[in-house]
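*Asks:* structure here, sequence nowhere to be found:
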């Protein structure tokens, strides 16, 4: 039996403005005129027409909220399980290689006694260092050690990321707090009840360190007040999707020093290991939060700061701490699965950087990559024609958009390279020692990345995930191996079927380069709203307003709930832009039929009602049936192919239809 906790290996984050979408992100809905839309005629409900067999025969497995998915992601899991098992059973691997790491993780995991191992010495030492700190200056140096050696960022959500104003450069960025100690700021908007769990957890943690109940409770209350202080400084933006690139504030070193008057912030960066030559320019999203954190870096807040650090340590490393304390038994779960199965799951969950190259080598070919890139080039040419023929664009903007289009690069499985084995050759010991050695390599790489130029061909999305995304700061499109195969792309299959499936997704991502969020980045990925002429931006915003009305006025969920046109605008327009692009590549009605059918099939999914309703308030994607039917209902050639007439369910009067480019 193993006591486990879901804890990922700590890797400091890098970030860029990315628009990523999977063909099966969201749920299906019922339109307002159910009888007509469920007739099975393509003219009434094309989504149902194309997916009728799967939807009519869909069965929800016990506990599942989805059924009839376009893609069965258990296939990915099965492949990864086979990779891990094959590697674990092998021999003769080069030290530090992906196979060596996987096999070492497997062997050390199955031999580690999670039930009785004491708290590891280095972990106990840093816990003691936190509690023994006499001043805020001492504690912030310990926080630097936690960042550097344990991947824990207690006081700041700090990471090396791309500078949106200088192409190719990285910058230290303070990301906004939208939660602290597992308390989301959104939940605090409805009152302080969410803090009761924080106080309770902190009381338990502090008691394991020898404090009595009353003292431990005081630590919890002080931490809760600290969280409330940061929440109060956050203003109206309390969720991650409240922030975008327009909120980026650039601070000089002197400006940052003027904010952090209570601590030596430059010494903090130095203690972590960031190159001081690149600590002269900083990004942040919420300056008031930084001012608040500085105000808390004082001696009379020391107990709250210590409680914050302890909470972070325990949350991150609970499975290595809990065996020493009966009171922590409730924070881990007992698993009775075979230890070998648990080891495989551990590796699949936490060693994706190691399984990813092996997945690519086993399931991706040059033939597939060549065909994929060829289709991407075709889509680029489709956009070239759309932009060239868009009469509403001024000539300077048209020229700029064509330059941006030409500068888009594709990132695929062939761009994923194996790592430098020398970095990992010395990793060993028991599972905890392996875990920390591996973690620290990742942390060191992130720290070092600050002084390294951004690689536009760098792979920032796991190739084993079913996804594709556009990055505005790199002006590139990443297409994973998992989406470039199986249900979405058949290298030996029909071109137009592929085009309506994965091609539509790629065209969608390419369309993000020109939506209202990403168009403010120029061809080099620099944030510069002024590079687009005012009259062109005004024309785009006018089209945006019409698109919002189109989706809100014409499409509902269960005939009651309206789609939020503002929330879903970027994704809706990317869908429409992608469709307008790929239909230009068809040469006949037969080609168009294949595109439309495979497009609808790629979005097949049935969801339970509560999931569908819930997504309307938070998901930037429209429900799948709307992503299909709303897009085709405003696509002119769809009317021609299926002879859609007034009175049909898919019919929208011409004056109410929208277009991204025409």
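*Replies:* Happy to help now that I have it. Predicted, not measured: the structure shown is a model, and the values here were computed from it.

*Asks:* only C-alpha atoms for contact and neighbour calcs from this point on.
*Replies:* Will do.

*Asks:* list the contacts of residue 194.
*Replies:* 183, 187, 188 (Cα atoms under 8 Å, 6 or more residues apart in numbering).

*Asks:* closest to residue 422 out of those residues?
*Replies:* Ranked by distance to residue 422 (Cα to Cα), the contacts of residue 194 are led by residue 183 at 39.9 Å.

*Asks:* my read: the closest one touches residue 196, true?
*Replies:* No. Counting by Cα atoms under 8 Å, residue 183 stays clear of residue 196, with 9.9 Å between them.

*Asks:* and these two? Which one has more around it.
*Replies:* The neighbour comparison of residue 183 against residue 196 (other Cα atoms under 10 Å) goes to residue 183, with 17 against 14.

*Asks:* so which residues of the stretch 401-550 of the chain form strands?
*Replies:* Along the stretch 401-550 of the chain, counting by DSSP state E, counting those that start in this stretch, strands occupy 409-411, 468-471, 476-479.

*Asks:* out of these, nearest to residue 96?
*Replies:* strand 409-411 (25.6 Å).

*Asks:* nearest spatial neighbour of residue 660, skipping sequence neighbours?
*Replies:* Using Cα to Cα, 6 or more residues apart in numbering and skipping residues adjacent in sequence, the residue nearest residue 660 is residue 577, 5.7 Å away.

*Asks:* structure B:
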């Protein structure tokens, strides 16, 4: 694709790009002029802690609502979106005579029955009694058949199976087996003996027992059941990869024939399982974690079958709890949100149901969302700003002093073939075979699960659908997909504070420009760089350039490893490396584009700040966040993203323009020593 090199028209484009968005008519007052000076903490020194200086006032004045575990730009915008979605959904639910099969009929019926708390309370756990009885009647010889049937019903026990894009043949799909079967959010909570992990396991035992008590298991037996569940999950955890190990797409690509899978894992009847899924002629499969499947047989054989039945019941309970009566909902919330994440109160029912619709029928709801709030003109204009950042990345690659011409040529080829998705799909997902009725919330969730599994299995043997989206239009996020080599920016994120039509270029480039640059850089981070322009894992780097990249990336790992988040919990520099590279690259690429604007060239001050200073203030504003300590402890263990304070400060410590803007001198905390400065993209 041809890229424009002359960017003189960027400033005017930036000012009008989303002028027609109706969403911006309700912009929060703090974003009215791009950056609210009350966000500042003027008592803080920007050379010591820029995050505190830039948004310390915001942090002080925006406490976390009781039903949230963190509160910041993403959550605030998501909450605003929830209110919009609620209006759309409740309008659909208010009528029962929509055309059968229409989006409004399905969305409205799903919401209406999910909001019928009187009916749900009356049912108690009756919706799952058939599942529990099925497990009671299960014989060991029927285990594989049971697991296949349950998979088709939307339930995954012990391991995970999916149909995904083949990472070395990205024009086709492949069956994909991966580790699974755990109820806690991280493998290491089962295997580590630090105080936090041991405490979590004790709380988890109590939670499991409490859930069994709710289906009338006596307390003593419920405690025994909980221990059996934890024992099984611990065995599965010990043969599982860590979260860090699973970041590597090369290590998790192990394509083999079904015959070789049988040799790897001979104690499980794989042919019967695949036949049960309707995949009778299956030949090849990718096994993400071979050691898990090698050890699976021993776990299956060493656990008494009656214990497996208890484990299966637990999985029914934990996966269905939020669709059952309030005792189940409350117990699940108390452990997963109140204890693990620090939430103080449960969100109102309407909000939980909106989230449920987003998770199960997000694109169907998205059709109604964009119809009202994101017209086609906005989509076209948004594409142009993304193109500008792609041009900036091209210039950055061309100017790299550490990369050879041979690798640069390959990098530029990959960049030139980036796919870009803006706002909403050109072709909507087909929901015509999905049936939704006003009979039962639990039944509707089951219907969606079955439909979703059927849709996924139907991919096999078909060419990859390049138009398919994996994020709904209302999502407040953005993404890079390495196997498709594409970036996606849903309509939900194309709003203040990420993009603000009332703001100056500096703030918009520091915010949305850096977000766009972030996703572009993911194509060249420590894992994205392993994929070529077609989305295939391929070594397109020279050996020398690969080593230079690793050396630079390791400096970033070392930098983030030293960041203390809360108490003794630090950022895991290796786990968060990809996101940290993307943050640094995104800021650098966006800054490169911002320097072409008239605002930057003129250097006129606004509210006492230069354009360059406002650029970095815009960056900080995006990440202004309050988070509970429990959430932060969970985040550093399980999330590939660094917490917000470190996301703001970390990249800036490596950017000379930031030092210039705020007079950061050698030796100041916001400036890395010369031998530790990181420059990649």
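*Replies:* Received, thanks. Here the structure is a predicted model, which is why all the values come from computation and not from measurement.

*Asks:* drop the TM-score for these two in here.
*Replies:* The TM-score (TM-score structural alignment, normalised by the length of structure 1) is 0.80; 610 aligned residues with a Cα RMSD of 4.0 Å.

*Asks:* before we move on, the earlier item: Throw the strands of the stretch 401-550 of structure 1 into JSON lines and include mean neighbour count and distance to residue 289 of structure 1, thanks.
*Replies:* Converted to JSON lines, these look like this (neighbours: other Cα atoms under 10 Å; distance: least, Cα to Cα, whole Å):
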{"stretch": "strand 409-411", "mean neighbour count": "20", "distance to residue 289 of structure 1": "36"}
{"stretch": "strand 468-471", "mean neighbour count": "26", "distance to residue 289 of structure 1": "27"}
{"stretch": "strand 476-479", "mean neighbour count": "27", "distance to residue 289 of structure 1": "32"}
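
*Asks:* so which of the ones you listed is nearest residue 299 of structure 1?
*Replies:* Between residue 299 of structure 1 and the strands of the stretch 401-550 of structure 1, the tightest spacing by Cα to Cα is seen for strand 468-471, at 42.9 Å.

*Asks:* equivalent range in structure 2 for the closest one?
*Replies:* Alignment of strand 468-471 of structure 1 against structure 2: residues 478-481, by TM-score structural alignment.

*Asks:* which residues touch that stretch?
*Replies:* Contact partners of stretch 478-481 of structure 2, identified using Cα under 8 Å, 6+ apart, comprise 486, 487, 488, 489, 490, 493, 515, 519, 520, 522, 523.

*Asks:* switch to 6 Å and redo it
*Replies:* Contact with stretch 478-481 of structure 2 is made by 486, 487, 488, 489, 519, as judged by Cα atoms under 6 Å, 6 or more residues apart in numbering.

*Asks:* nearest to residue 594 of structure 2, of the residues you listed?
*Replies:* residue 519 (17.2 Å).

*Asks:* and the closest one, how many neighbours?
*Replies:* Counted by other Cα under 10 Å, the residues lying close to residue 519 of structure 2 total 24.

*Asks:* can you tell me what it aligns to in structure 1?
*Replies:* Using TM-score structural alignment, the equivalent of residue 519 of structure 2 in structure 1 is residue 509.

*Asks:* residue contacts, that match?
*Replies:* Residue 509 of structure 1 sits next to 469, 470 when contact means Cα under 6 Å, 6+ apart.

*Asks:* gap between stretch 67-84 of structure 1 and the chain center?
*Replies:* In this view, stretch 67-84 of structure 1 has its centroid 20 Å away from the chain centroid, taken as Cα atoms, centre = their mean, to the nearest Å.

*Asks:* as TSV, the strands of the stretch 401-550 of structure 1 with distance to residue 383 of structure 1 would be great.
*Replies:* Below are the strands of the stretch 401-550 of structure 1 laid out as TSV (distance: least, Cα to Cα, whole Å):
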stretch	distance to residue 383 of structure 1
strand 409-411	14
strand 468-471	15
strand 476-479	15
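
*Asks:* compare these and give me the one nearest residue 456 of structure 1.
*Replies:* Of all the strands of the stretch 401-550 of structure 1, strand 476-479 sits nearest to residue 456 of structure 1, with 6.9 Å by Cα to Cα.

*Asks:* neighbours of the closest residue to residue 591 of structure 1 other than its chain neighbours, how many?
*Replies:* Closest residue to residue 591 of structure 1 apart from its sequence neighbours, by Cα to Cα, 6+ apart: residue 496 at 5.9 Å. Per other Cα under 10 Å, the neighbour tally for residue 496 of structure 1 reads 23.

*Asks:* one more: residue 299 of structure 1?
*Replies:* Applying other Cα under 10 Å, we find 13 residues neighbouring residue 299 of structure 1.

*Asks:* what of residue 527 of structure 1?
*Replies:* Around residue 527 of structure 1 there are 22 residues (other Cα under 10 Å).

*Asks:* inside helices: which ones of the contacts of residue 194 of structure 1?
*Replies:* 187, 188 (DSSP state H).

*Asks:* so which of the contacts of residue 194 of structure 1 comes closest to residue 344 of structure 1?
*Replies:* Checking those against residue 344 of structure 1 with Cα to Cα, the nearest one is residue 183 at 31.1 Å.

*Asks:* what sits against residue 491 of structure 1?
*Replies:* The neighbours of residue 491 of structure 1, taking Cα under 6 Å, 6+ apart as the test, are residue 368.

*Asks:* now it: how far from residue 259 of structure 1?
*Replies:* Noted for residue 491 of structure 1: a distance of 56 Å to residue 259 of structure 1, by Cα to Cα, to the nearest Å.

*Asks:* then residue 367 of structure 1?
*Replies:* Residue 367 of structure 1 is 55 Å from residue 259 of structure 1, by Cα to Cα.

*Asks:* more crowded one of those two?
*Replies:* Between residue 367 of structure 1 and residue 259, counting by other Cα under 10 Å, residue 259 is the more crowded of the two (18 against 10).

*Asks:* for that one, which non-adjacent residue is closest in space?
*Replies:* Leaving aside its chain neighbours, residue 259 of structure 1 sits nearest to residue 291 (5.9 Å; criterion: Cα to Cα, 6+ apart).

*Asks:* please pull up the equivalent of that neighbour in structure 2.
*Replies:* Under the alignment by TM-score structural alignment, residue 291 of structure 1 pairs with residue 294 in structure 2.
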